[in-house]
Every structure is written in C-alpha cells, then in structure tokens.
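> generate coordinates for the sequence data below:
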Amino acid sequence: MKKTWWKESVVYQIYPKSFKDSNGDGIGDIRGIIEKLDYLKELGVNVLWISPMLESPQDDNGYDISDYRKIYKDYGTMEDYETLLAEAHKRGIKILMDLVVNHTSDEHSWFVESRKSKDNPYRDYYIWRNPVNGKEPNNWGGVFGGSAWEYDAQTDMYYLHLFSKKQPDLNWENDKVRREVYDMMNFWCEKGIDGFRMDVISMISKDQTFPDGETHGGLYGDFGPYSVHGPRVHEYLQEMNREVLSKYDVMTVGETSGVTIEEAQKYAGDDREELNMVFQFEHVEIGGGDYGKWTTERYDFKEFKKIMIKWQEELAGKAWNSLFLGNHDQPRSVSRFGNDNPAYRDISAKMLATCLHMMQGTPYVYQGEELGMTNIYFDKLEDYCDIESLHYFTELTESGRLTPEYMMKCLMLRSRDNARTPMQWDTSAGAGFTTGEPWIKVNPNYQQINAADQLKDPDSVFHYYQKLIRLRKEMDIIVYGEFEALYRDHDQIFAYTRKLGSEKLLTVCNFSAQEAEMELPETFAEGAQCLITNMGRTVFDRKIVLNPYEAFVLYKKD
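Model prediction:
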C-alpha cells in the first residue's frame, strides 16, 4: 500500500465560532485558534480542518459564503489567517480549508447580479426555472425543511436552494462557474493551505430534467436521486483535480452524504484522480424514524458495528476511509454512542476513541471530543440557534406530526447545537472560551469537563487521546495493517484484529453498561503486550469478563 502523509495524519476539526474568543465579543476567532496551537500540538494532531472562516451573513454559520477571498470580519483579517498558517506550519500542523461550492450566500455579488434580470451575465451562475402551473418547478424539499425552490418576483422565476433560501445552488453546468471555483482554490493553495474538506460536494451535479422526487409520505419530494452523486459529479471532480489539486501536495476529503461503497471507490479510488477520501454517514444516520433524525430512539449497536465493519472490509485496498463519530452537524459522540452519565462518561469516551483510532483510515477528532464533552440538552426552544433545528421544530409541530414536547426531546438528543456549544477550556466564567457573553450558551458541566483540569490529570480523556494519537504515529500497523472483524454477532462487543507482516493487534471494546464475556483469540492468549487500556487491566486470561465500556488493545509480534 502506498504510504502518504494524509493516511498517517490525525485531523482535528475546529468550529471557529465556538473554539476560542480572543477579544471578548463572545465569538471565537482566528487569534483564538493561534492561542491554542500549542494545546493542539500537545494533543498530537497534525492537521486542522477549520469550518468556514470566509465572509458570510452567517445564515448557516458560515456555510453561506458571500466572498470567497475575504475572511469573515468577526473572525479576523487575512493577515490573521496568514499568521495562523505560518504558526501552525512552524509546529508541524497543516490546515484544511472548508470548501463550500455547491452554493453561495444570496448576498454573494454573483447572486446579487444573477437575480437582476434574465439576461444578466451572471444569470446562469445559478439554477433558475420558470413556474409550472403557477407553482414550483418540481416538488423537491430542502434539507432544512420547506421547498427547495424560492420564488423571485423580480423576474417571475424560481431559483434552486437545496439548503436555506439564503443559500442558492451554483450551476456547475456553466463552465464559467467551474473556472471561478478553480481560480479561487488556486488562490488559497498559493497562500499555502494544505487541503480542502469539501462541503456537500456530492450534490454539485443535478439531473437537468429536474423530475419530481418521491414524497415518502411527506409534504415534499426527495431530491436525492437527482442531485446526489449526479450525472457529471465525477467528471467535475476529475476536472478539479487536473486544474487544481494535482498541482499541490494537498489532502482532500469530500462530504458525500448517501454514498455507497461503489460510489466511494469512484470518489476516492487510488486510480481515480478525484479525492483522497470521503466522509460516509451511514453509521451516524442509523436509528432514523419517519421524520429522519428527529427521533428519541437510541442507535442500534449491532447495525452500527455491521456498517463500520463493512466500510473497513469493502474499501480495503481500493479507497481510503475517514474515521469519525462526531462533527459540527452531529450530537456529541459520547452522548450518542457512549454514555454521558458521569459514572461512565470518561470510560465510554475512551472506549469510543479506542474503537475508532485503531481502525484503518484517517481519524478525525471534533473539538472537545478529546475531553469527553457532552450534549447540552437545552430545554427551552429559545436557547437553540441552529437553523435546521428551528425549521424542523416549526414544520413538524405546526403540521401536527409531532408534539412540541416530543420534538423538544428530539432536539435535546439530535440538534446540531449540541456540538456547537463553546469549547470548555477551564473553570472560569465562560469556560475560558470568552470573557464576554458567548454567542450560544456554555454547557454547565464545564466545571467538571475542561481542558485545564484534564491536562493536569494523567488519567484524563485528553491524555488517553494523546496516547492513541502517539501510538498511530509510532506504529505502521495501526495505519496500514489489514483489518479482520471478530465477534460479528455479539450484541455488546466490538472486536477486531489488524495485521502487518509479523505484527498483530487485537482491539476489544464493550459498548454496553453491562459486563460482557469473551475469549481471547489463541494468538493473543500468551505473550501479548497491552498497548492501551481504559480500565487499567493488567492480566489478560484466555477467558475475560469485560467491565462496562471497557476497552483494550493487545500487540503481538511473531
């Protein structure tokens, strides 16, 4: 297998608005990130993916860009950004930029021009369609609820927005749009950035007949079959690779919701010349109900395990995996997949990290995950800021499909705001995130969960992550070893081996709050070394009774 730096990296995702505020205005900023580079170096991560920091009206927290070459004023200046790049590079840390090119803000100069008239030179930068029988061009619903079309009275036409109406979709069929995007990407690569995380990149190509979608019992049709992995998406990405990516030593990861194994091999296959890897979301989308993710059902562990194993086995030797449990769009991973009850929180956070970091692929740590930060469980609607949460609360309660009480429970478990509360640095007011009024409430458990305390405690979640990251850097087997699943049908245990030459690793994780019995494979029964354990177990008999949420990794060299 070809060795590359991005396979051997551990990526840390920063949500800049919530990471560190350097000037007391309650909003995280670039200077705040610079202040914390030494912390990130100590953790051991060597790539930072920073969510969008470009000029934006912030309708969707920066995923609605109004100027691709300008830093958002509340985050700082271009000079600040250049300082961040230089200071990160000094510490051996690379920077990934969040590339948002499926859509822009409706305040972007291209769209301002586009909506002026049907013959404006920028008209075709976006997707405009005539009304059909006085209504929307088709029945597609938007990701954040409501129709995916917005009527514009000025020219008596509709424009497409798969997300918010303030996020009109770019028309990738127009080669001028593609040139603009590649020019912009080259601009940033010349500044010295180290790669791109590509937002909803699988949606850039649309079926140009714009047929109605299936309604699945809802009010609106599903655009998925016609806008996700669309007809020309691979052609566009190969063109992007030729025009930009192949000219630089950059890392690329595509956000590809709904991706199958077969599609992932097209996006990230070794011989495809498109992307290095993709994010698949199958494992975080399990447990959805009639209203998608808006449910109070707990995830199904066996289904989760089956999906994780499938991606390990079926991409092996064909494409590279990205490994994650949390990000800015997901609830906190310890609340979702572990147990955030204080009795089990740290143990289960360590167990989840063990399971993920010992697999093949590039691991992603979402800010605060290395501390075991949890969901905030807001119980008042006015505490929520997330556009998706607020849209769906209104849509599902006003239509009578869910009661307000039930929907509040859904938000507590699944709202994106759970991941967006401020980073918990210390026990001072504002959790050390800000000296001002934070843009969103701080989780009250910052007194118990914070970086300052964990840095001092050798047994903390932070130091456990640090050790996992260090092991990956020291041992090729963790990066490049072959994966084999064990105990496939066990309803508590996730276990697997890795093999590279004469070396073998065994990872064992108990995903439940009950004890679990297992038998070690014969190879590991004698003479194996314990690389890491979250319970301090020192004796590994052939038959073992695992404690709740226990995890360990054994190593053997023949």
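> use CA for all of it now, contacts and neighbours both
Fine.
> A319 against G269, yeah?
Yes - assessed by C-alpha atoms under 8 Å, A319 is found in contact with G269 at 4.6 Å.
> between these two, who's got more neighbours?
A319 (24 against 20; other C-alpha atoms under 10 Å).
> just to revisit the earlier point, shared neighbours, A319 and G269?
N276 (C-alpha atoms under 8 Å, 6 or more residues apart in numbering).
> list the contacts of G432.
Contacts of G432 (C-alpha under 8 Å, 6+ apart): 424-426.
> same question, N276
251-253, 267-270, 319-320.
> which residues in the stretch 351-500 of the chain form helices?
Taking DSSP state H, counting those that start in this stretch as the criterion, the stretch 351-500 of the chain contains helices spanning 387-398, 404-414, 451-456, 461-474, 476-480.
> how close does the most centrally placed residue in the chain get to S9?
Among the residues of the chain, N327 comes closest to the average C-alpha position under C-alpha atoms, centre = their mean, at 3.8 Å. Counting by C-alpha to C-alpha, to the nearest Å, the gap from N327 to S9 is 17 Å.
> ditto for K302
On the measure of C-alpha to C-alpha, K302 and S9 end up 29 Å apart.
> between those two, point out the one with more neighbours.
The neighbour count for K302 versus S9, taken as other C-alpha under 10 Å, is higher for S9 (22 against 16).
> was I right about that one contacting G44?
No - with contact defined as C-alpha under 8 Å, S9 and G44 do not form a contacting pair (9.7 Å).
> want to put them side by side, so please do this one too:
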Amino acid sequence: MNKKWWKEAVIYQIYPRSFKDTNGDGVGDLRGIIEKLDYIKSLGVDVIWLNPIYASPNDDNGYDISDYKAIMDEFGTMDDFDEMLREMHKRNIRLVMDLVVNHSSDEHRWFQESRSSRDNPYRDYYHWWPAEKGKPAPRFSFFDVNSDAWMYDSTTNAYYLHYFSRKQPDLKWENPKVRQEVYDIMRFWLAKGIDGFRMDAFQYVSKDTTFKPLPEGYEKDIIKYYGMGPNLHEYLQEMNREVISQYDIMTVAEGAGSTFEDAISLVDPERKELDMVYHFEGMDIGNGLGGYSLKEFKEVYSRWDNALADKGWLSIFLANHDVPRMVSKFGNDGDVFRQASSKMLNTFILSMRGTPYCYYGDELGMTNIDFDDISDYKDISAINSYQAAKEAGKDMDEFMKKLNFLSRDNARTPMQWDTTSYAGFTNGTPWLAVNPNFKAINVEVENNDPASCLNYFRKMVQLRKEYPVFVYGDYELLFPDHEQVYAYTRELDDEKVLVLLNFSEKPVKVTLPANVKLKEVMIDNMDDDEVEGSDVNLKPYQAIIYLLL
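The predicted model follows:
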C-alpha cells in the first residue's frame, strides 16, 4: 500500500492576495493568513498550498518572480513568513509553496543582466534568438495579445522566448547553471522548514532548442508540443538526487503531459522524480456555455484513477486559481441548489482515491462573480484575450458571456469572512471586487449553522480521516452511462463503501446491483435517505455514502 503522509493529507489552497488583508491596502497578506490559522485548523485540513508570495512586479499576480528569496512587499516581510510557518507547524499544518521556474520576471536580475549584452555571463540563462538569423519559427504564447511567444528586444537585436506573458521570459534549463540556481532556491526554502513544492508549468521547462517549425494548428494540441520536452526526466531525476530525496517533502507536478504514459513517468516511485500528478483533463470539461456531460466527467476521473491505480499518485480537485468556482461550473449556484450541490461536489473530492485539494472558499460554497464590463477584470489573461478578440472582430457579446463564466478572476474574489463591509476581507478597498452574495455566504454565518456547507465539509474531512478506505481503497465505477448519477465503490481489505452522487436538479431512483448490500449511512448531505429494497431514491444534488455489508 506504500503509505505516505501526503497521500493521507487534505490540502487547502490559498490565493494569498484574496484571503485576508490586515493593513487596509486591499491586498491579502501573510499576517492575514496567520490570523486565520485557527479557522484553517478547524477545517481538519493538513496542508496549505500557498500561491506565490515572492517578490514580483505582479504582471501575472505573482507568477512573474523578480526575486525568489524575497517576499512581495504587499504580502509582508520574511519575518512574517517565518512566523507564519512556525504557527502552521504548531498546529500540525504543513506548507507547500509554488515553485515557478519555467520562467522568471523580466525584472529579475538574471534577465536584466541577460538582455544587457550578448556576452554577459547570464545571457544563456534565457532563450535568445539573434535577429540576423531572421525571425524564429512561431511559438504560441498563452498570455500575449498577438499569441507570439518571441519578443524582439532592441538592446541586443535579438528575440527572447516567453510561453506566457512577455514579462515572463522562459528560463533556459538546458544550461546547468540555471538548474543549480533552482536547486539553490529550493534549498533556501526547505532550510526554513517548508514541506514541499507544487511545480508550476513544470512540464514546459525542457525545450527543443533548435526551435524548428511546428505543424499548422499545433496550438490546439499545445501540451503535445510544449510539454514533456526531450530532457525533462533527466532534469527531474537530477533535482530529485540533489534536493528532493534529502527531505521528507511532497512534490506535485502541474500538468501531466499528453498521455497516461507521460503522467506515470513523472510519478512512478521507481523513477525517483516527483510524488503526485496534477492533471487538467477534468478542468477541460464543460468549458463552454452549454454545460457538461456527466458521462464524460465520470469517464475522465475513472480513466485517471485506473491509470495510476498501481503506480504513482493523483491529485483530486475541481477548482483552483485558474478556473471558475467549483459550484458554478459543476454544480448549481442558484439559491435553491447551491448548498446541496456544493456539499455533493465536496463529497466527491473527499471520497475519491488521490490527494484531495480544496480551494479557499469552496468549503463555503462560494460562487462565480457576475462582472458587467472588461474594466471589472484584473487578470492579464482576460484582458489580453479581450483585446485579441476585439482585434479579430469576434462576437464580443458571446465572448463576454464566456469570459464571465470561465474567467480566472471568478476564483480570485476575496474570501467571505462575515457580513461586514467587503465581507470582512479588508477595511480598505479590495484589489478585486467582493462577490455581492457575501451576506449569505460567509464563515461567520455558516459556522453557526449546523447544516451549512462549511460544517458539512468539516464532517466529510473527518470521515475521510477515520476510514483509510477513502485514501487507499480500490475504486470501481457503477452505472457508467447514467446521465444523472455518479456512483462508485471504494474497497480496502474487509471494508467497502458505496458513494452515490446525484449531479442533477431532478430526483432519481437508483437500483443497486444484487451484490451491493447496504449496512448503514456514513454521511448524507440531506440527512434523509430513502431506500426501498434495492432502490435508493436520491433528491436533487443529494450525496450519500453507505458502509456496505
């Protein structure tokens, strides 16, 4: 079974800019996290994954780093960080930090040196293409208005590569000095006592540096061409030898390549690379205005479970800082069904095999915000894609509807603490608008309501901790073609449970297989199960877990 603490952990993701502001500047800070550690502890979670807090000009909200060993001024000081980590560890909460080393900020000292002259010692820290060779073969940029990942720089008459914003030049991992710089950064934070890294955009670090032309339309299958480059495994094994293997930490790769073989190769323990894969196929479901297919949802999560059942380990999540709010995308965020569907989705996350990730606010059932105008948005991806759509003459009404649903800003609105102004997030002006529904959806209100999303989340976390079957048990999908119900069993030794989830706003009757015998209800988001012989009647968005005979 190969037990590990990070397999048994429940991870709580904090987007620090939006969690809690203590100095009135409208931006969340480290002291805000310190202030709320008792709340986080009350959730029963074991690990905090913290989005970047490093020094940054904030072109991409901290994912453009100008100093990897300093704290962003808006977030506080290194003393604040040290105190935060001590207070976390006092409460037996571990800390995992983002390691953002596919690219740096263009304001990082390395890049400032690199662009200053062609013979600078730091020149080879980044990917440069001399202009006299002609413009390099096109490369797609995720964030650039023109989708051109080569940026001309007149200082040395050359182009530099940026897969993301033009202010995020890609580091040249082919240079061993760059890799040693990264290992030095990792050791710096591990010496402070942090408990692991989430490797941001890491599947992109290895490049084919000939930059030969790619086939037309390659950007539609971008992971195939950008991910899992020629030397990625060599770099990871070197990183593991030199750093990871020296500490009791967890490492998780953002992304998983384009095949199951890619994913397994990253986290097969025998290869000595990373611990856990964080794939995005589940997040690619329902990225339109027409909803999503539950059959596809079940197929994706079942396929990934099966692929890593014997080797490696999965992350299980339905939300993060880059996608819409969970209940708005996969549940129903209307007044009638928001609470039930939030509880149902958290039941799914916390009853699957793999390490569950809860995004801040999802324990409350926080929802997407409804922005009217592009001026409401702060996310560089939203702003640049709006500009590109306008220049391309696209239907802007349709574009704005889709942006309103899918924008990353939906997941970045301030945490809703109480009913006071700005939801108790700040006594200043928040950097991003607070969702107007904060009077009904907040920690203070839900803490005092036994039937709230928050208190259900706590119960579900506790259930997972009490029964190892939810962590290590085998998974078997039932009724794969059912369009309303996601049902599966988990089995470990002589313990077997049945999970029934109604993903729809209509009641439904489920006839259980003859070999499935119910013993007792372990948890029920409505405290009202109706069983008639082998039939279970599920109410809209009902979630029930049964212990089986």
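> re the thing from before, check the spacing between the residue nearest to the centre of structure 1 and S415 of structure 1 real quick.
For N327 of structure 1, the distance to S415 of structure 1 - C-alpha to C-alpha - is 12 Å.
> ok so, going back, I'd like the contacts of N276 of structure 1 as JSON lines, with distance to F111 of structure 1 and secondary structure appended.
Shown next, in JSON lines, are those (distance: C-alpha to C-alpha, whole Å; DSSP: H, G, I helix; E, B strand; the rest coil):
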{"residue": "M251", "distance to F111 of structure 1": "30", "secondary structure": "strand"}
{"residue": "T252", "distance to F111 of structure 1": "27", "secondary structure": "strand"}
{"residue": "V253", "distance to F111 of structure 1": "27", "secondary structure": "strand"}
{"residue": "Y267", "distance to F111 of structure 1": "29", "secondary structure": "helix"}
{"residue": "A268", "distance to F111 of structure 1": "32", "secondary structure": "helix"}
{"residue": "G269", "distance to F111 of structure 1": "35", "secondary structure": "strand"}
{"residue": "D270", "distance to F111 of structure 1": "37", "secondary structure": "coil"}
{"residue": "A319", "distance to F111 of structure 1": "37", "secondary structure": "strand"}
{"residue": "W320", "distance to F111 of structure 1": "36", "secondary structure": "strand"}
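> most surrounded residue in these?
Y267 (27 neighbours).
> next up, the contacts around it.
234, 274-278.
> the same query, at a cut-off of 7 Å, please.
274-275 (C-alpha atoms under 7 Å, 6 or more residues apart in numbering).
> next: G368 of structure 1.
G368 of structure 1 touches M423, counting by C-alpha under 7 Å, 6+ apart.
> corresponding residue for it in structure 2?
Counting by TM-score structural alignment, G368 of structure 1 lines up with G361 in structure 2.
> on the three-state scheme, S315 of structure 2 is what?
strand (DSSP: H, G, I helix; E, B strand; the rest coil).
> and it, what's its match in structure 1?
Match for S315 of structure 2 (TM-score structural alignment): S322.
> counting neighbours, what do you get for A514 of structure 2?
7.
> corresponding residues in structure 2 for stretch 109-124 of structure 1?
With TM-score structural alignment as the criterion, stretch 109-124 of structure 1 aligns to 109-124.
> now do that stretch: distance from first to last residue.
OK, stretch 109-124 of structure 2 end separation, C-alpha to C-alpha: 14 Å.
> and stretch 326-344 of structure 1, by the same measure?
First residue to last in stretch 326-344 of structure 1 (C-alpha to C-alpha) measures 18 Å.
> can you mark which positions in it are buried?
Within stretch 326-344 of structure 1, the residues scored as buried using 16 or more other C-alpha atoms under 10 Å are 326-328, 330-340.
> list of residues touching that stretch?
Stretch 326-344 of structure 1 is contacted from outside by 15, 325, 345, 348-349, 352, 366, 372-375, 413-416, 418-420, using C-alpha under 7 Å, 6+ apart.
> who's in contact with the longest helix seen in structure 1?
For structure 1, the helix with the greatest residue count under DSSP state H is helix 175-191. For helix 175-191 of structure 1, the surrounding residues in contact (C-alpha under 7 Å, 6+ apart) are 68, 125, 171-172, 240, 243-244.
> among those, which lie within helices?
240, 243.
> from the contacts of helix 175-191 of structure 1, which single one is nearest F511 of structure 1?
Closest to F511 of structure 1 out of those is M240 (41.3 Å), distances taken as C-alpha to C-alpha.
> neighbours around that closest one, how many?
Every residue meeting other C-alpha under 10 Å relative to M240 of structure 1 is counted, giving 20.
> quick check: end-to-end length of stretch 7-22 of structure 2?
End-to-end distance for stretch 7-22 of structure 2: 34 Å, by C-alpha to C-alpha.
> and that stretch, how far from the chain's centre?
11 Å (C-alpha atoms, centre = their mean, to the nearest Å).
> repeat for stretch 364-377 of structure 1
Distance of stretch 364-377 of structure 1 from the chain centroid (C-alpha atoms, centre = their mean) equals 12 Å.
> likewise stretch 27-45 of structure 1?
On C-alpha atoms, centre = their mean, the centre of stretch 27-45 of structure 1 falls 19 Å from that of its chain.
> same question for stretch 348-355 of structure 2.
15 Å.
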